[in-house]
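Peer 1: predicted model, plus sequence, below.
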Amino acid sequence: MATDLNDQTDAAQGDRSASADARAGTADVISGEQALQRISELERELAEYKDSYLRAMADYKNFKRRTDQERSDLLKSAGAAVLLKVLPIIDDLERAIGNTTPEISGTAWFSGFKLIPQKLNALLESEGVTPIAALGAPFDPTRHEAVIYEDAPGQAELVIAELQRGFMIRDRVLRPSLVKVGKA
């Protein structure tokens, strides 16, 4: 009799658990309208993620382009700083060559010495450094630095003397020319 009672209890519990499973299964099943709403939510969420991804990719591309440009500018400016330090040395060498006596200028070693500024100028040219044409040109404050203004009829606003040669590196001024400008 005890066995029969246990069997009945087990059977009742089994029926209850089967009906609970059936109810849980129907709870997991959603209506067509709910499914469409859930699909719409997921599509909207997907669009947001896609938009975020595209923005992040665009930000990355802009960052990469900007850092590449900054690196290029840094290399150019670092090279320009060294070249700017070489210019006074060339100026001194050219002044020394221009102020030699005839006895010295006729010697063999002086002929070799004159090649030094020529080689340095060739080096500058290979790096994109070119002299600024100043003498006789209209005064340009972006390329020339007026040190002296002198009365010069017919040569107003023209460079009448170059006191120190200026240089450009590619499209920008490395060192402006120091000039004497005529005034009316």
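Peer 2: The structure has been received and is ready for your questions.
Peer 1: could you use CA atoms for every contact and neighbour count after this?
Peer 2: OK.
Peer 1: check which helix or strand covers the spatially most central residue of the chain.
Peer 2: Nearest residue to the geometric centre of the chain (C-alpha atoms, centre = their mean): Gln69, 1.9 Å. Assessed by DSSP states H and E, Gln69 sits inside helix 32-98.
Peer 1: for that helix, packing partners?
Peer 2: helix 115-126, strand 172-175 (3 or more C-alpha pairs under 8 Å, 6 or more residues apart in numbering; DSSP states H and E).
Peer 1: including mean neighbour count and distance to Leu54, could those go into a markdown table?
Peer 2: Shown next, in a markdown table, are the helices and strands packed on helix 32-98 (neighbours: other C-alpha atoms under 10 Å; distance: least, C-alpha to C-alpha, whole Å):
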| stretch | mean neighbour count | distance to Leu54 |
| --- | --- | --- |
| helix 115-126 | 14 | 43 |
| strand 172-175 | 18 | 37 |
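Peer 1: can I get the ones you listed in CSV including distance to Gly25?
Peer 2: Compiled in CSV, the helices and strands packed on helix 32-98 are given as follows (distance: least, C-alpha to C-alpha, whole Å):
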stretch, distance to Gly25
helix 115-126, 81
strand 172-175, 77
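Peer 1: looking at these, which is nearest to Ala80?
Peer 2: Smallest distance to Ala80 across those (C-alpha to C-alpha): 7.1 Å, for strand 172-175.
Peer 1: okay, now the one to match up with it:
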Amino acid sequence: MTVNAGAIPPGHWTQDPAIGGGRIVGEGCHFIDLLRHLVGAPIVRHAALALGRHPALAVTTDKVTLTLEFADGSIGTLHYLANGDKGFPKERLEVFCAGRVLQLDNFRRLRGWGWKGFSRMNLWRQDKGQAACAMAFVEAVKQGLPAPIPLDEVLEVSRVSIEAQRAVDDR
């Protein structure tokens, strides 16, 4: 998954680990969560690398590649980058499986290769699923059902996000 996050000034609260936690904890966590959900298996190992230290770069911890290994053998890579061009898609997800490929751009355009009877789908507007997620939570509370996202998954993604942010902060 590639996130062309855009630059935020070094003094912005999201860049401050003590206030905003850093961009991996504050925003990157959502993409870690998405990969965890799509795979449907626990994250068993992860590694994070930030763009190398350079005097011209005030912040490098918002230019990160995070590799996730899942219990079922799947891998996921999150490229969270604040140094891209605005003309490039903000969020791109690519899934390679069983000789087939899906590519989702900005949660609006889905293209497929190797999927019999499917090659593309376009939405009129972007849908990242926030409304459906909130509705599922409210309905679960109203009906006394389990949370739509199990607590152990929430804690797992939070732990991985915090550990990844610390790994790039400590470089």
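Peer 2: That came through, no problem. Since this is a predicted model, take the numbers as computed values, not measurements.
Peer 1: and the TM-score between them?
Peer 2: A TM-score of 0.23 describes the superposed chains when it is computed by TM-score structural alignment, normalised by the length of the second structure; 59 aligned residues with a C-alpha RMSD of 4.6 Å.
Peer 1: of all the helices and strands packed on helix 32-98 of the first structure, which one comes closest to Ala58 of the first structure?
Peer 2: strand 172-175 (31.3 Å).
Peer 1: C-terminal to that closest one, what's the next element?
Peer 2: That would be, after strand 172-175 of the first structure and using DSSP H and E, strand 177-183.
Peer 1: show me how far that following strand is from its chain's centre.
Peer 2: 35 Å (C-alpha atoms, centre = their mean, to the nearest Å).
Peer 1: elements contacting that strand?
Peer 2: strand 144-151, strand 159-164.
Peer 1: Cys29 of the second structure should be in a strand, yeah?
Peer 2: No - under DSSP: H, G, I helix; E, B strand; the rest coil, Cys29 of the second structure falls outside any strand and is assigned helix.
Peer 1: and it, how far from Ser161 of the second structure?
Peer 2: Note on Cys29 of the second structure: its distance to Ser161 of the second structure, by C-alpha to C-alpha, to the nearest Å, is 6 Å.
Peer 1: between the two, who's got more neighbours?
Peer 2: With neighbours defined as other C-alpha atoms under 10 Å, Cys29 of the second structure and Ser161 compare such that Ser161 has more, 28 against 21.
Peer 1: skipping its backbone neighbours, what lies nearest Ala164 of the second structure in space?
Peer 2: Distance criterion C-alpha to C-alpha, 6 or more residues apart in numbering; nearest residue to Ala164 of the second structure, sequence neighbours excluded, is Ala48 at 5.5 Å.
Peer 1: report the distance from the helix or strand where Asp10 of the first structure lies to the chain centre.
Peer 2: For Asp10 of the first structure, the element it lies in under DSSP H and E is helix 2-28. In terms of C-alpha atoms, centre = their mean, the centre of helix 2-28 of the first structure is found 74 Å from the chain centre.
Peer 1: in that helix, what's buried?
Peer 2: Buried residues in helix 2-28 of the first structure, defined by neighbour count with 16 or more other C-alpha atoms under 10 Å: none.
Peer 1: before we move on, the earlier item: show me what the host helix or strand of the residue nearest to Ala164 of the second structure is packed up against.
Peer 2: Per DSSP H and E, Ala48 of the second structure falls inside strand 43-50. On a contact count with 3+ C-alpha pairs under 8 Å, 6+ apart, strand 43-50 of the second structure meets strand 63-70, helix 151-169.
Peer 1: what angle do it and strand 63-70 make?
Peer 2: On the basis of axes from the mean of the first three to the mean of the last three C-alpha atoms, to 10 degrees, strand 43-50 of the second structure is oriented at 170 degrees to strand 63-70.
Peer 1: tell me where the second structure has strands.
Peer 2: Using DSSP state E, the strands found in the second structure span residues 2-4, 43-50, 63-70, 75-81, 91-97, 100-105, 109-113, 120-122.
Peer 1: adding mean neighbour count and distance to Leu151 of the second structure, write those out as JSON lines.
Peer 2: Formatted as JSON lines, the entries for the strands of the second structure read as follows, by neighbours: other C-alpha under 10 Å; distance: least, C-alpha to C-alpha, whole Å:
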{"stretch": "strand 2-4", "mean neighbour count": "20", "distance to Leu151 of the second structure": "26"}
{"stretch": "strand 43-50", "mean neighbour count": "18", "distance to Leu151 of the second structure": "14"}
{"stretch": "strand 63-70", "mean neighbour count": "21", "distance to Leu151 of the second structure": "18"}
{"stretch": "strand 75-81", "mean neighbour count": "21", "distance to Leu151 of the second structure": "21"}
{"stretch": "strand 91-97", "mean neighbour count": "15", "distance to Leu151 of the second structure": "25"}
{"stretch": "strand 100-105", "mean neighbour count": "16", "distance to Leu151 of the second structure": "27"}
{"stretch": "strand 109-113", "mean neighbour count": "17", "distance to Leu151 of the second structure": "30"}
{"stretch": "strand 120-122", "mean neighbour count": "13", "distance to Leu151 of the second structure": "33"}
